[in-house]
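I need the structure of the sequence given here:
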Amino acid sequence: MKKQLKGRKRKLAKDKWELIVNLGYNPETKIYERRYRTFFGNDRESDAALRDFIYELENPELIASQEPLKEYLGRWYEDYYLPNHEQTSSKRAERIIKNNINPYIGHIPIGELTTDHVQILYDTLFKEGKIRRRKGEDGKTATIKSPLSPRTIKYVHTILSQSLNHAVNRDKITDNPCKDAIPPKDKEAAPEKWVVLSALELKTFLEDDRCKLHRDYALIHTAAHSGARQSELLGLTKDRILWINSAIRIEQSLHKDDDREDGFEHRPRTKNRRSTRTVKMSAKAMDVLADYIKKQEEADIVSNLVFTEPDGRPIARNNLATRFSNLAAKLGYPEMTFHHLRHTHATLLLADGAYINDVSKRLGHATPAITLNVYAHCLPQGDDVLVQKFDNLLK
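All right, here's what the predicted structure looks like:
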């Protein structure tokens, strides 16, 4: 049985650490031996680096560059990727490693991995990287292979490149073999077709009895009047309704997470720094919220979440999407999604002359540039109007 080594770390300066591993007593030298390494990074990263250091010293027969890619990726994912990413991103990265990397090149030592290996991986995935298994009428399982999308292969490239960059930075390999490998280009996707309602159409939509009697009416009405993201509204809590100020405070979001007891993750943060915001609401919108919460209390629904299922459980976005699509179809908009309420809100404001920066803040975009890029076509002033305005200034 191999001797398990123990280590510790000592902070030298901000983001600078000394890693120390005790090798134990050496009877030949008659001293207690230690190994030292300097590491640059934050506290959590230094813990992972110390584990790496101990692993290398416990396995002297396994030269770092001879470690199979599969084993290296497993430790890199657990120690570096998982602690620094959201649950949704981590799950996807885990699937990519398990299904699209390890079965093909996981056995290759990282020191022997070449650009050719990586390029062949991308080419193989592009030809037959999507694997499905189906049972035939004879009861036997057949394996069906089809091309993996360029978009997914690009994500494979991102995960593999990030992990091997880490190996370069830790002196496990000298160069990243992904550097010169080229994933297939994704064909330019057709622009998403939005269903954006006019002010009159939205008013008619919200005042239709089929909408007003719908179980999600208050949620739909709030989305149309706030422009907030679906996950932000599903995560909205009652203590974040600012009744005196006629506003809602967006500070968290709700996401599906099958690993949790209730099946949901309440993230105490939003998509970006500017996404945490206060959104002013109309008196009508606040009245709808007040009426909805009153009905919840009368039905003895106990939940701090504003919008819930009739039994008080959080609303799953897939269920909401289905219910809204069915409602929209009945009202004459079969292609409309819940997210289109956000697009409608922004488009109506911009078309009416609202400042791009004000709309950007209201939507919670990271920068006004994002708002401009998404909604440039909605701005009322085209080149002809601008030319006429400039000409008028000179008259």
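
drop to CA atoms for contacts and neighbour counts, all remaining ones
Will do.

And stretch 260-270, how far out from the chain middle?
On the basis of CA atoms, centre = their mean, to the nearest Å, stretch 260-270 sits 13 Å off its chain's mean C-alpha point.

Compute the number of surrounding residues for the residue nearest to Glu309 when sequence neighbours are not counted.
Once flanking residues are discounted, Glu309 sits nearest to Ile315: 5.7 Å by CA to CA, 6 or more residues apart in numbering. Here the number of neighbours of Ile315 (other CA atoms under 10 Å) works out to 21.

Ile315 contacts Ser303, doesn't it?
No: using CA atoms under 8 Å, Ile315 makes no contact with Ser303, being 11.9 Å away.

shared neighbours of the two, anything?
With CA atoms under 8 Å, 6 or more residues apart in numbering applied, the contact sets of Ile315 and Ser303 do not overlap.

Contacts only, for the residue nearest to Glu309.
Ile315 touches 234, 307-309, counting by CA under 8 Å, 6+ apart.

and Val306, what is it in contact with?
Here Val306 is in contact with 234-238, 293 (CA under 8 Å, 6+ apart).

repeat for Thr124
Here Thr124 is in contact with no residue (CA under 8 Å, 6+ apart).

Check the secondary structure at it for me.
Assigned with DSSP: H, G, I helix; E, B strand; the rest coil, Thr124 falls in the helix class.

What strand or helix carries Arg132?
strand 130-135 (DSSP states H and E).

which strands and helices sit next to the next helix or strand after that strand?
Remark: after strand 130-135, the chain's next helix or strand is strand 141-146, criterion DSSP H and E. Where contact means 3 or more CA pairs under 8 Å, 6 or more residues apart in numbering; DSSP states H and E, strand 141-146 is packed against helix 115-128, strand 130-135.

in the next helix or strand after strand 141-146, what counts as buried?
Per DSSP H and E, the first helix or strand lying C-terminal to strand 141-146 is helix 150-169. By 16 or more other CA atoms under 10 Å, the buried positions in helix 150-169 come out as 150, 152-154, 156-157, 159-167.

cool, and stretch 268-281?
Neighbour count says stretch 268-281 has 270-271, 275-281 buried, by 16+ other CA under 10 Å.

run this one through as well so I can compare:
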Amino acid sequence: MGYIEKRGQNSYRLVVNAGFDTDGSRIRRTKTVKCKNQTEAKIELAKFVTEIEAGEYITPEKMTFAAFIIEWKAKYASKQLEASTYETYKTLLENQILPKFGHKRMDQINTMQILNFLESLSQEGMRSDGKPGTLSSATIQFYHRVLKNIFSRAVDWKVIKENPVANIKKPKVDSKRAKVYTEEQVGMLMSYIANEDPKWKMIITLAISTGMRRGEILAIEWNHVDLEKRKIHIQQSLTYTKEKGYTFKEPKTKNSIRTISLSPIVTEQLRQYKLYKNKQKLRLGDKWKGNERNLLFSTWDGQPMYPSSISSWWRKRLKMYGLPQITFHELRHTSATLLINEGVHMKTISARLGHSKIGITMDLYGHALESADEAAANKFDHLFQQKKQENI
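Take a look at the predicted model:
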């Protein structure tokens, strides 16, 4: 009933005979797929035949955007995208994209329609959480990214001939300077958390002293910590999604796999925290479920923490402390800014943060570097003033 044609490297065309039309001409259904070898292509052909026989196959020229999204999720997104990225894509699809384009045929969606859609996202009332205000420029850029990805796959799979998003420039993101704490505010924060649960005290201490990302902090295992050499080895990151649950994965770039030095005080705090953690483990006995990974930070019974639980705890505590509201991630920016103000070389800061290039660090913290440079220049006033007084 069907056969396979080799098209190119890892590309196969599936052909299925689907009977005859009213004029007696043979009806053929075709589909181009990416497969590693002939065996995989035969499996795809069997699926294709089943779809046609069951009446589930929709010819590309009649496929709606909503129908294509089902294919895109199954054949690409769920397999190729990171779990957290896939979840974000699905949220944006459900919030705005599917209600707008779901009913339209893929070949009838054009560049102007997408341009108008992206433009409409910057208007009031487009937030899905019901809060006043508009979507951020970063969110609008993400919508562009999702649409470009979807229509790129549609071109690859011969559903449409051209990508209607290809010639739309990526929307600009309004750069906002991250909010950070001053040295004095960090001192106040540390005095407030001194009486908190040891787990939370240690999480905040590491966030400020190392600049680690939230997912990196939650993925640290005790075998990644060398208390004798005062080092933490960052080897993985923790994410959580509804579909896949907890996922331990390598950090986002190869530079994110790094070793961070610890100060003597932080090392001693970690040493005391380890004793506390071991006592907690012994006290729970068989109820302890964290033996597989032996995480520094876990739930009461040793299992991974929800990453969002840190952010929730952090927001509540800031209200309690009366400190300015900054995000937990901005403790990372605070860490970098404090080091800049202490005159630490930008290359060292970039390595501690796990940036792929020093240019990223310069772009993010150029304003802080400029302030530190001005402060350095002002130090000469003291010398000049002293010389002037000697000449009087």
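
Can you give me the TM-score here?
Remark: TM-score between the superposed chains equals 0.73 [TM-score structural alignment, normalised by the length of the second structure]; 354 aligned residues with a CA RMSD of 4.3 Å.

re the thing from before, show the buried residues in the contacts of Ile315 of the first structure.
234, 307-308.

circling back to that earlier point, from the buried residues of stretch 268-281 of the first structure, which is closest to Ile220 of the first structure?
Taking CA to CA as the measure, Met281 is the one of these closest to Ile220 of the first structure, at 13.9 Å.

circling back: need the buried ones among the contacts of Ile315 of the first structure in CSV (columns: distance to Lys389 of the first structure and secondary structure).
Compiled in CSV, these are given as follows (distance: CA to CA, whole Å; DSSP: H, G, I helix; E, B strand; the rest coil):
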residue, distance to Lys389 of the first structure, secondary structure
Leu234, 44, helix
Phe307, 47, coil
Thr308, 50, strand
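
With distance to Asn99 of the first structure added, can I get these in CSV?
What follows is these, written out as CSV (distance: CA to CA, whole Å):
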residue, distance to Asn99 of the first structure
Leu234, 32
Phe307, 37
Thr308, 36
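
Helices along the stretch 201-350 of the first structure, start to end?
Ranges of helices in the stretch 201-350 of the first structure, per DSSP state H, counting those that start in this stretch, are 209-212, 217-226, 230-234, 283-298, 317-330, 339-351.

Let me know which of these is the nearest to Lys187 of the first structure.
Nearest of these to Lys187 of the first structure, taken as CA to CA: helix 339-351 at 24.6 Å.

Can you name the residues in contact with the closest one?
Under CA under 8 Å, 6+ apart, the answer for helix 339-351 of the first structure is 194-199, 220, 223-230, 356, 359, 363, 375, 378-380.

Residue in the second structure paired with Ile108 of the first structure?
Aligned by TM-score structural alignment, Ile108 of the first structure pairs with Lys104 of the second structure.

Please apply the same query to Lys154 of the first structure.
Aligned partner of Lys154 of the first structure by TM-score structural alignment: Gln141.

ok, its match to Gly211 of the second structure distance?
27 Å (CA to CA, to the nearest Å).

do the same with Ile326 of the second structure
For Ile326 of the second structure, the distance to Gly211 of the second structure - CA to CA - is 15 Å.

Give me the more crowded residue out of these two.
The neighbour comparison of Ile326 of the second structure against Gly211 (other CA under 10 Å) goes to Gly211, with 24 against 16.

about what we covered before: including distance to Ala369 of the first structure, could the contacts of Ile315 of the first structure go into JSON lines?
Shown next, in JSON lines, are the contacts of Ile315 of the first structure (distance: CA to CA, whole Å):
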{"residue": "Leu234", "distance to Ala369 of the first structure": "27"}
{"residue": "Phe307", "distance to Ala369 of the first structure": "31"}
{"residue": "Thr308", "distance to Ala369 of the first structure": "34"}
{"residue": "Glu309", "distance to Ala369 of the first structure": "37"}
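
what residues are up against the closest residue to Lys62 of the second structure other than its chain neighbours?
In space, and not counting its chain neighbours, Lys62 of the second structure is closest to Arg105: 6.2 Å by CA to CA, 6+ apart. Arg105 of the second structure makes contact with 61-65, according to CA under 8 Å, 6+ apart.

Equivalent analysis for Lys161 of the second structure, please.
Taking CA under 8 Å, 6+ apart as the definition, contacts of Lys161 of the second structure comprise Val155.

Would you check how far apart the residue mapped onto it from the first structure and Ile110 of the first structure are?
Aligned by TM-score structural alignment, Lys161 of the second structure pairs with Thr174 of the first structure. Going from Thr174 of the first structure to Ile110 of the first structure by CA to CA gives 10 Å.

How about Lys70 of the first structure?
9 Å.

the more surrounded of those two?
Ile110 (25 against 21).

Which residues are in contact with the more buried one?
65-69, 72, 173.

Just among those residues, which is most surrounded?
Note: the member of these with the most neighbours is Leu69, at 23 neighbours, neighbours being other CA under 10 Å.

Show me what that one aligns to in the second structure.
Mapped onto the second structure by TM-score structural alignment, Leu69 of the first structure lines up with Phe65.

gap between that match and Tyr273 of the second structure?
Distance of Phe65 of the second structure to Tyr273 of the second structure, given as CA to CA: 53 Å.

next one: Lys161 of the second structure
Taking CA to CA, one finds Lys161 of the second structure at 60 Å from Tyr273 of the second structure.

Equivalent analysis for Arg26 of the second structure, please.
With CA to CA as the criterion, Arg26 of the second structure and Tyr273 of the second structure are 75 Å apart.

These two: who's more crowded?
When Arg26 of the second structure and Tyr273 are compared for neighbours, Tyr273 comes out ahead with 17 against 12, by other CA under 10 Å.

which position in the first structure aligns with that one?
So, by TM-score structural alignment, Tyr273 of the second structure is matched to Tyr292.

can you check Tyr306 of the second structure too?
Matched by TM-score structural alignment, Tyr306 of the second structure corresponds to Ala316 in the first structure.
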